[in-house]
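Enquirer: Please find the sequence and the predicted model below.
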Amino acid sequence: MKKIKLGTSDLQAGEISLGCMRMADLSKQDARHVIENAMELGVNLFDHADIYGGGKSEEVFADAIDMNPSIREKMLIQTKCGIRNGFFDFSKEHILQSADNSLERLKTDYIDIFLLHRPDTLMDPEEVAEAFTRLKENGKVRYFGVSNQNPMQIELLKKYLKEDLIVNQLQFSLMHTPLVDAGLNVNMQHDPSIVRDSSLLEYSRLNDMTIQAWSPFQYGMIKGPFVGNEQFPEVNAKLQEMAEKKGVTDSAIAIAWILRHPAKFQPVVGSMNPGRLADIAKASHVELTREEWYDLYRSAGNTLP
């Protein structure tokens, strides 16, 4: 698998990462197989969050690999905090406690990347900065990032932070494209021209932040997968056509479409099926032409001005 540099850091990661939200449901043996298979494919970044399985996903992950220094150094572990039961919490106390809890569940001394999960409008950026500084100075976190945040929220944080924010996790798929729609419909008077994300794509590229694309097979707000979904015959026909042409699966084409963008997105794939992940990983070596990229974009129901 090809590798990418994450943000302004020195971290090199496979251009596809594994989201571990569903790992809580696996046995130790099955989880070990998923992780070992992923690493054999070149996937070395594993994405967690304190809310995944109520923390159990992190526990199962650590138990599955019998966490030890020799295997720990071969992987990048990322986790997130800030979503609580019915509210968001970026308080200094919660950030520090969440990091400690994740470290304990993951049975590791450090987290490679620690993200703020969803925007907390009650955030005090100076509190966040204090928490991040303590985690960094204590060697508990190497790098920091955010998830689902817009440019001004990021700029507010950066005013006080000592460290760069190297990633932003954002929903992006062939059937969820606000990141690119408005940029293709500049100064037009129709719905696709509405700027919904404050030009996050361009902001991220200008500031060397890696966008991690979550739910790369979902449509809407996690309404379900679009690949193989009979509700979307046109896009699936085009995916299948491209898959047959390239000798891969339709899911691999959906990921290759994301990887084709020069912003160097890193899709976060949540499959716990080793065979399916192996098929998806082939996307790393699929070359889509500009014409093929736009064919797929239009097949998803988009029109160009």
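Expert: Perfect, I can see it now. Residues are numbered from 1 along each chain as shown.

Enquirer: When you work out contacts or count neighbours from here on, use the C-alpha atoms and nothing else.
Expert: Fine.

Enquirer: what's near enough to touch the residue nearest the centre of the chain?
Expert: Central residue of the chain (CA atoms, centre = their mean): Q212, 3.4 Å from the mean position. With contact taken as CA atoms under 8 Å, 6 or more residues apart in numbering, Q212 is in contact with 167-170, 265-268.

Enquirer: can you put the residues you listed in CSV and add secondary structure, neighbour count and distance to N150?
Expert: Putting these into CSV (DSSP: H, G, I helix; E, B strand; the rest coil; neighbours: other CA atoms under 10 Å; distance: CA to CA, whole Å) gives the following:
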residue, secondary structure, neighbour count, distance to N150
V167, strand, 25, 12
N168, strand, 25, 9
Q169, strand, 24, 11
L170, strand, 23, 10
F265, coil, 24, 16
Q266, strand, 25, 18
P267, strand, 28, 19
V268, strand, 26, 19
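
Enquirer: Which of those sits closest to R196?
Expert: L170 (12.7 Å; CA to CA).

Enquirer: Comparison target below:
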Amino acid sequence: MMKTYRIPRSELEISRIGYGCMHLSRAWDEAPLTAGERSRTHAMIDTALAQGINLFDHADIYARGKSERLFGEVLRQRPNLRGQMVLQSKCGIRLAGDPDPGAPQRYDFSHAHIVASVEASLQRLGTDYLDILLLHRPDPLGQPEEVAQAFDALHGAGKVRHFGVSNHTGAQIALLQRHVRQPLIINQVELSLLHHVLIDEGLMANQAGAPYLASGTLDYCRQHDILVQAWSPLASGRLAAPLESMDETLRTTAELALQLAQTHGVEMEAILLAWLLRHPAGIQPIVGTTHPERLIASCAGDTIEVSREQWYALFAAARGHRVP
């Protein structure tokens, strides 16, 4: 059975790997749900649960709500599954044309939008509560006091049990936490072997010409007991492309990952996740494949541990040069 994390400052015990539901529907339009989408959703939920995954990650905007609707259909047909799951959704992004045709894509941390988004997600998901709500991306115009009012309303009504953020820096989390009463227990960020900026910045902060902001996001999360979730932990499959189509750095990284996969008797996906899981921050990768066999292959990353030397070898390959 998959190993678990206890999220600090909560009662939640979650699988070390989570399942991302963004692509349950890939049609970001108003077309009706299809039989193929419904079948795929059942298959992915069953596969995830069979692998020991219990955290399912959503957002109100995924496929314009269709991914949550598909998931909700499963829960309505099989309500016994809800108790086996930690359901997480996100809000705060408003797509272009919402609600007026000329409106730009933007972020919205207003009280009204946060509450309305959660109400809509609960309806689509067919559940009375979210275990976790994340604010999807920082809103430059957001007022922390207004966010606090929305969190209080949702928490007090029993509609959201825990709160967190996504794509936030440590300073942004600190500002928000100063105002909200509930602990912010998660920060979901893009993080993978190929998108390693948050790890690399700790090495490069004092290097000449380094383009990093040294915001210390990972260190902040560790210091304040905030679980780090990694979205796109497999780098959108870029290392699975044909080797001849890759540049030198990418090809070297892929060849090393494949070699380590053969050494450990797993697929490359497992090595990429094991690399993240080896980090002492206690990172939870959120895997979003819609192929059951790929999810099974990824979950093998929970069963192996890359050595310190293997970890640094992969890191250096992905950076294109050794650590300083």
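Expert: Received it, and whenever you're ready, just let me know what you need. As the structure is a prediction and not an experimental result, all values here were calculated from the model.

Enquirer: Of the contacts of Q212 of structure 1, which are reproduced in structure 2?
Expert: Mapping those onto structure 2 (both residues aligned by TM-score structural alignment, their matches' CA atoms under 8 Å) leaves 167-170, 265-268 still in contact.

Enquirer: Just the element for the aligned partner of the residue nearest to the centre of structure 1 in structure 2, please.
Expert: Aligned by TM-score structural alignment, Q212 of structure 1 pairs with Q229 of structure 2. Element membership of Q229 of structure 2, judged by DSSP states H and E, is strand 227-231.

Enquirer: Tell me roughly how far that strand lies from structure 1 on average.
Expert: Superposed on structure 1, strand 227-231 of structure 2 shows a mean distance of 0.5 Å to its aligned residues (mean CA distance after the TM-score superposition for structure 1).

Enquirer: And for the aligned residue in structure 1 for S39 of structure 2, nearest residue in space, chain neighbours not counted?
Expert: Aligned counterpart of S39 of structure 2 in structure 1: Q29 (TM-score structural alignment). Once flanking residues are discounted, Q29 of structure 1 sits nearest to A64: 6.6 Å by CA to CA, 6 or more residues apart in numbering.

Enquirer: same question, P285 of structure 2
Expert: Closest to P285 of structure 2 by CA to CA, 6+ apart is A230, at 4.6 Å.

Enquirer: what do you get for G18 of structure 2?
Expert: I286 (4.6 Å).

Enquirer: and the equivalent of that neighbour over in structure 1, what does it touch?
Expert: Under the alignment (TM-score structural alignment), I286 of structure 2 maps onto V268 of structure 1. The contact partners of V268 of structure 1, by CA under 8 Å, 6+ apart, come to 16-19, 47, 212-216.

Enquirer: Tell me where the stretch 1-150 of structure 1 has strands.
Expert: With DSSP state E, counting those that start in this stretch as the criterion, the stretch 1-150 of structure 1 has strands at 3-5, 12-14, 17-19, 45-47, 76-81, 83-84, 87-88, 111-116, 141-147.

Enquirer: Ok, which of these comes nearest K282 of structure 1?
Expert: When the strands of the stretch 1-150 of structure 1 are compared by CA to CA, strand 12-14 sits nearest K282 of structure 1, at 12.1 Å.

Enquirer: Tell me roughly how far that closest one lies from structure 2 on average.
Expert: Mean for strand 12-14 of structure 1 is 0.6 Å (mean CA distance after the TM-score superposition for structure 1).

Enquirer: so that strand corresponds to what in structure 2?
Expert: Strand 12-14 of structure 1 lines up with residues 13-15 of structure 2 when matched by TM-score structural alignment.

Enquirer: List of residues touching that stretch?
Expert: The contact list for stretch 13-15 of structure 2 (CA under 8 Å, 6+ apart) reads 2-7, 52-55, 86.
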